[in-house]
Each structure stands twice: as C-alpha cells, then as structure tokens.
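[1] just the structure for this:
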Amino acid sequence: MRLLYFNYLYDLRGASIGSVIKPLKLFSGLERLGHVVRLCWLRDQPAGSELDEPAAPRRFRSPLMRRFFHDPKILYENIRFLGEERRQIDAFHPDLLVSRLDLYLFSAMRNAAGRGLPLVLEADCPAVYEARTFQPDYWHPPLLAECIERKVVRAADHIVAQSLALKKYLVSQYSVREDKIDVVSNGADIVADVPEERIRRVREQFGLQDKIVAGFIGSMSAWHGIENLLKIFSAVIPRNPSLHFFLVGQGGDARRSVERYIAEKSLAERITLQGFVPNEQIPELLAAMDIVLAPYPQMPFFYFSPVKIFEYMAAAKPVVSTRIGQIAELIRSGENGLLCDSGQWPDLAEGVIALARDPELRHRLGQQARATIAASHTWEHKARAWQEICAGVLLNHSRRQQAQSRRRTGLSS
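    You can find the predicted model right below:
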C-alpha cells in the first residue's frame, strides 16, 4: 500500500511539535509493516525551523491587516497547495491520500476527486471550533469555514479522529454517519530506561539532587491548567520542603503569570522554569522526574488526545491529572495514576503530596501506567489500527470503481 500524507502545520520544531510527533511515529510504524509512505509538510516553515528552536509566530505588521487578512490568507493558500499536491501525486503514484483536517483547506479533497483516489482525513482537532473559540482577535467570515469543513468531512472516504469526543462532535455537527469515523488515539513507544548516570547528570545540571521532582512538560497555555498549577504550588510547597517543581516548555499565554508568581513568591529555589528543549532531550528530563502533572482545567469540550499523557505513562511515571475526556478513559485512578474531578485543584495538590511521601506508591502506579501503554497504546498498535482502516478504505474504493465500471458497460451494451 502506497500512502501519501499531506500536513499543513506551521513551525514543526516549535509550537506544532506535539502534533508532528504523531505522523512521524505513526507512519514510520506503517513503513515497518511493509507499506510505502511519503510525508509532505506543505506549509512554508519559518527561518531556522530545521534548528532545535521554536519560531516566532507569523504576524502582519498592521493590527488591522492582522485581524482581517488572517483567514483570507489561509483560504488563498489552497491555490498553492492544489498545485504542489498534484505534483506529489504524479511523482509518487499513491493508492490512497491521507490529509490533516485544517481550517479553510480543501485542496486534498479536490485533488483526491480529480485523480480518482480515496481520501482519509486525519482529524486531530475541530478546526473551525478552535478558530472561533481560541482566535477571537481574527475576523472569521460568517459560516464560510463551517461550509468548507462540512464539505471536506462529507467528501472524505473515511475519517480517523483522535478522540471519541471529537468523533461525536463531527457526527453531530455535520450529520456524518458514525461508521464513517474511527477513533485512534495518540500513543507512545516503550523504550529502554534512561541510564542512571544520565539521570544523575540531569539532576546535577538543574540542581535537583536529593529532591522529589514533580514535573510538567508542555507550553504554559491556559488550557494546560497553568492556573491550577499555580494553586498546587501554593498548597504543596509549604508542606513538603523536599519537593521541587520542574517545568519544561516554551511559550504560552500564561508563561508570564508563572514567571511573575515565582518572582513575587521568591520561589526560584523551589520551581525551575526551563524554556524550549529539543524533543530528543525530553526522555532524559522526564526520567529525572518522580511525579508528573497534567492539571487540565474544566473545559466544556475536551477533544484532545494528549501525547504527553501517553509518554508520561510509557516512561513509568505516576501521573496526577484531571478526570476529563480521554484521560479518564486511559487512567484508572489508584491503579495506574491519580485522577481528580475537574475544578477540584485541592485534590490535585493532595495527590502530589501523597505521591511525594510514598515511593512505593509512585513505583506501583508508574509500572501499571507503563503496562497500560504496552498492552494497547504503543505506536505499533496505532499503526496496525491505521493499516486496517486504510485497507478497508481501499477495498471499498475498489468495489465502487468495479460497480461503476459494470454500470458503464451495461449502458454501452
């Protein structure tokens, strides 16, 4: 099977790294299963994007242009993508196209129809919902984005959503048949433990010797629960002098709040705020943590499949998180992690304190977390699920082509 994958993410090494990990891991898994895959990253990348550093966000110079030309610019990109995708199709001769569902983009839909190829949509987010909810500074033409997304979703041969919540949204929003959408979550690899010597060096580098380290990996964004994190600091730090918080991640709208909190409370010796770290270095930083945090806030629509949760668990780390969305499907509180009801940040703090004073509990929850990933959530599991889906799409496409051929033959006879 020859698969051609189109992705439109910007800043692959920086802000988009979490969404880049999935196709890299997933499609390399498909290659190991014997398939031929070509990944096409179609958006122009920022200068320096090949380096291990994030890029500055793209901005129009004029605030007025930024507000009113942001969306039309994305819509206009379809023209370039149509041509580039056609060239890739003609050069690669795929059996099937896989395209990321993205705001205003319909080029893959048109090219699939024009070349008679089946199209599978990778739905990692509700693009229109995200734009209207999280990008209020931009002018969004009424109904245009919804019309395009509806057309693309309905035209696709099949859709793979990253969560059950996202599947339900697409079904209800666009009246799509439930059997047209499969759910395949993100995953993680089970890798060899980081050597103790490397862990010791990391701890020395960041001054974490003889500390119980509670870690967080991700951007300092509000939807990652940074407000909950600050409340956890206030509740936990006075009660356990051995606890040290180690925060790893670049950017986010709440980063300044974290920096201000650390400065105002004079907590630089209790909280380490590390900026951007290349993804290749994350495993050894994670290995230096004793407890890991994912304190998501209360959200009415939690459609995410957080890669970091899977990576935390694969690394045999005890997770303290919010009982929300897919996380509540993955973690059984008290068995392979600790969950607290959304909005109950004091319970999150108590979970951290309980784990800090009980190394046996940390070990048990961490080992069960790794076993959960190993049983059904490695990237190999996800690649096999995609293999089955794509094979079914190709079979159905072949049957439709044969039926159309028979009808044409019948009409001509």
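[2] use CA for all of it now, contacts and neighbours both
    Will do.
[3] quick check: closest non-adjacent residue to residue 353.
    residue 236 (6.7 Å; Cα to Cα, 6 or more residues apart in numbering).
[4] elements contacting whatever helix or strand the one you found lives in?
    According to DSSP states H and E, residue 236 maps onto helix 226-236. Packed against helix 226-236 by the contact rule (3 or more Cα pairs under 8 Å, 6 or more residues apart in numbering; DSSP states H and E) you find helix 255-265, helix 345-356.
[5] distance-wise, check residue 347 relative to residue 25.
    From residue 347 over to residue 25 the distance is 35 Å, taken as Cα to Cα, to the nearest Å.
[6] please apply the same query to residue 38.
    Note on residue 38: its distance to residue 25, by Cα to Cα, is 13 Å.
[7] neighbour count winner among the two?
    Remark: of residue 38 and residue 25, residue 25 carries more neighbours, 19 against 16, as counted by other Cα atoms under 10 Å.
[8] before we move on, the earlier item: tilt between the helix holding residue 236 and helix 255-265?
    20 degrees (axes from the mean of the first three to the mean of the last three Cα atoms, to 10 degrees).
[9] isn't residue 71 up against residue 142?
    No: using Cα atoms under 8 Å, residue 71 makes no contact with residue 142, being 11.4 Å away.
[10] compare with the first, here's sequence two:
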Amino acid sequence: MMRIAYVTADRGIPVFGEKGASIHIQEMIRAFGKLGHEVRVIAARRGDGGDTALNVEEVRASITGTDRAEKERAAMAQADAMAARLISLYREWPFDMIYERYSLWSAAGCRAARSLGVPVITEVNAPLVKEQSAFRSLVCEDEARAIEAKVLAGSDALAAVSRQMGDYLTGAGAAPARVHVIGNAVDTAQFHPGVPPMQTADIPENAFVVGFTGSLKMWHGVDTLLQAFRAFRAEEPRAHLLICGDGPKRGWIDGFVVGAGLADAVTMAGWVDHGALPGLIARMDVATAPYPAAEDHYFSPLKLYEYLAMGRPVLASDIGQTSELLSGSAAAQLLSPGDVGALAAALRDLCADPARRAAMSAEAANEGACHDWTRNAARVVEIAQGKRAAA
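    Here you go, the predicted structure:
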C-alpha cells in the first residue's frame, strides 16, 4: 500500500465539477483507492458537494488579482502555497509519491518532491502554454515556459494522455524514457452493457437514436454532426438526436435545430450528472465522436471510452488517438474528419443493418472493458515503485 499525495492546481478545474477534466481527477483518485492505496488531495479548488469519502483539501493563496497579469501571478502564488502545503503534509502524513495533474502555473509537485526526496509523476493532458498563447491570453509567457521546463525536467515520470501529447513533451525537451502514454479510461462498474436505457418523454420508443456527449465546443465537431443528422433525418423519420452536454456552441445548435425544422427530432439534455450518463448512452443506437480535422489532435476522449464500455456502435473521426485505438476494430467505423456526407451515409447504413450494429456492440463492449481507470492507476503505481527502487 502506498500513500499518494494528489495535486491539482488549476482553479478552473474543481475536483468536484461536471466537465471531463473533473471526472478524470475523481476517477483517478477513486482508482488509487480501489487498489488499496491511501490518497490525500491538495487542490486549488474543491468544488461543491462531491464524494465525502475522497479526502480533498483546498489550498488557496492570499494573493488575488483582477487584470490578466495579476491573475497569472496569483496562480503562481497559489502553486507556491500548494508546494509549501505538500511539505508540511509530509511531516504529519509521510507519503510515498506525488501525483500532479499539470496546470499552467504550477510546478508544486516537482518542487516539493525535490525537497522531500519522493518521486513525482506529472500527468499531462494538453500543451497548456501553447494553447494559452494561441487561443487565450498569456501575459507572463516567460514564466509559464519556465514552469513547463521545470515540470519536464523535474518529474520522475510524465504520464501523457496520448502518443501525440507524448511527442509534444519529448519535442519540448523531456527525456523519452520518462514519458509514458496513459490514455483516458472509464469506470467499467458504472459504464457497462447491462445498464438499462433511460426513457425520456421527448424521445419516441421506436426512435433510432444518434448520440453525442461532451462539451459543445468548435473542436468537438457538433456542427458536422448536426448537418449530417439533418440529411439522415430527411430519409429516416425515426431518427432522433440526443446531445448530452453544454458549451459555447449551444446557441448555434439551438438556432440550427429551429432553422432546420428539427425541433421534434433533437433532445438537448444539457449537462448531465455523470452518474446518470450511462442510462442515456444506453438509449443511443449509435454514438458519435465527429472531431474536425486538426493539426495537433492530442485528445484522449472520455466519451469514446464510455461509449465503448456501454457497448455502443461508434462513428468517429479517423484522427489522433481515436484512430490508433479503433483502426481495424469492428467496434467502430472511422470517418474522414469533417465529412458531413460520410457521416450521414454511415448513419443510414447502420440504421438499416441491425445485425452489424449488434456485432459492433459486442466488439465495443469487449474493447471498453479493457480500459478501466484502475488499470491506469496500477500502471502509475508501478512506474512510481520503479522510481523508488532505483533511487
């Protein structure tokens, strides 16, 4: 049994939140616990409610900010406070490793680990400096790059969420031997083919349900999905679209649905409690992940693993980790990213072929069962134990 200090320093990602990043945090903490390890969480933001069985401590810095530069420096002060808390925590509860979810302004885990002489593994889900400078605002860029460099050099191991993310890390200077690709996963006790479909009043019993879960953002391909569904619905009156999620594209979707005359054929479920999601996925006859073309598609889609574990036939873009996971698999049909016509045709073909859907469902369930969060946690522990033995 190990004692694990889990660190998450991004105030934009509460431990107990609804989005994928929060689910990822919760699931990894639970997975460590299921394996018999003791976990204490040091977080910049706890969030509301949540599982009281998870030991989560919120640590905040006294410095706050209003403009962009002040907010960035406040985030750095936050990381300083978290590093200090890790060191004081060790005195009262000596832990065996630090596991930090990389955030833009924090090298707290690396700093504390160096002081304490314990291994630190940093989970990296996105090239945050690159994203922030390209799509948002980044005032203290030199400091952000210095923190990234410290994390890449100071982590005993880096858990990259995809091969593409791993390539970014090695290209940025991380030693290849310290980079380990550990994709996302699913709680197979919660998501499995035996979950009964959730019946909703606005979806007819005989509907052929096309499904999507996740954030409604431009890089998730909801525009491609809506256009393909419109073409499919024109030929198949039983077609119904179920979208579980919310985000910046919600207004565009609502307008498209009205303009296309699809109001009675589309259900917008909004953000759904993660515990209710399996029943809604079970209601889907086909589940979609229609990502558009992208130069750097480094994502490891949670939705994909949840679809598979539920035994849903999957239509997904032939891109990034999705291609690597499902190429050649009967669980999914991979399509050219952004190809509306191909997605509409695939929907028509699957609707007309229940035998193929059944075969895809069986293969999806088999594949999904291989990606439980506990396997990810076990691999992290194995890596950490190897680092401790070599020290």
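[11] mind listing the strands for the stretch 201-350 of the second structure?
    All strands of the stretch 201-350 of the second structure, identified by DSSP state E, counting those that start in this stretch, fall at 208-213, 239-244, 266-270, 286-289, 314-317, 332-335.
[12] most tightly surrounded among the ones you listed?
    strand 286-289 (a mean of 26; mean count of other Cα atoms under 10 Å).
[13] residue furthest from the geometric center of the second structure?
    No residue in the second structure sits farther from the centre than residue 235, which is 34.4 Å out by Cα atoms, centre = their mean.
[14] just give me the match in the first structure for it.
    The alignment partner of residue 235 of the second structure in the first structure, by TM-score structural alignment, is residue 239.
[15] repeat for residue 282 of the second structure
    By TM-score structural alignment, residue 282 of the second structure lines up with residue 287.
[16] who's in contact with the residue nearest to residue 353 of the first structure?
    Listed by Cα atoms under 8 Å, 6 or more residues apart in numbering, the contact set of residue 236 of the first structure reads 349, 350, 352, 353.
[17] can you tell me which of those lies closest to residue 279 of the first structure?
    residue 352 (25.6 Å; Cα to Cα).
[18] which one in the second structure is aligned with the closest one?
    Per TM-score structural alignment, residue 352 of the first structure is aligned with residue 347.
[19] re earlier: now for the match of residue 235 of the second structure: which residues touch it?
    No contacts exist for residue 239 of the first structure under Cα under 8 Å, 6+ apart.
[20] and it, how close does it get to residue 81 of the first structure?
    56 Å.
[21] kindly report the same for residue 25 of the first structure.
    24 Å.
[22] again with residue 199 of the first structure
    Per Cα to Cα, residue 199 of the first structure is found 45 Å from residue 81 of the first structure.
[23] what's around the residue nearest to residue 161 of the second structure when sequence neighbours are not counted, how many residues?
    Using Cα to Cα, 6+ apart and skipping residues adjacent in sequence, the residue nearest residue 161 of the second structure is residue 183, 4.5 Å away. Neighbourhood size, residue 183 of the second structure [other Cα under 10 Å]: 21.
[24] residue 183 of the second structure -> the first structure?
    Mapped onto the first structure by TM-score structural alignment, residue 183 of the second structure lines up with residue 185.
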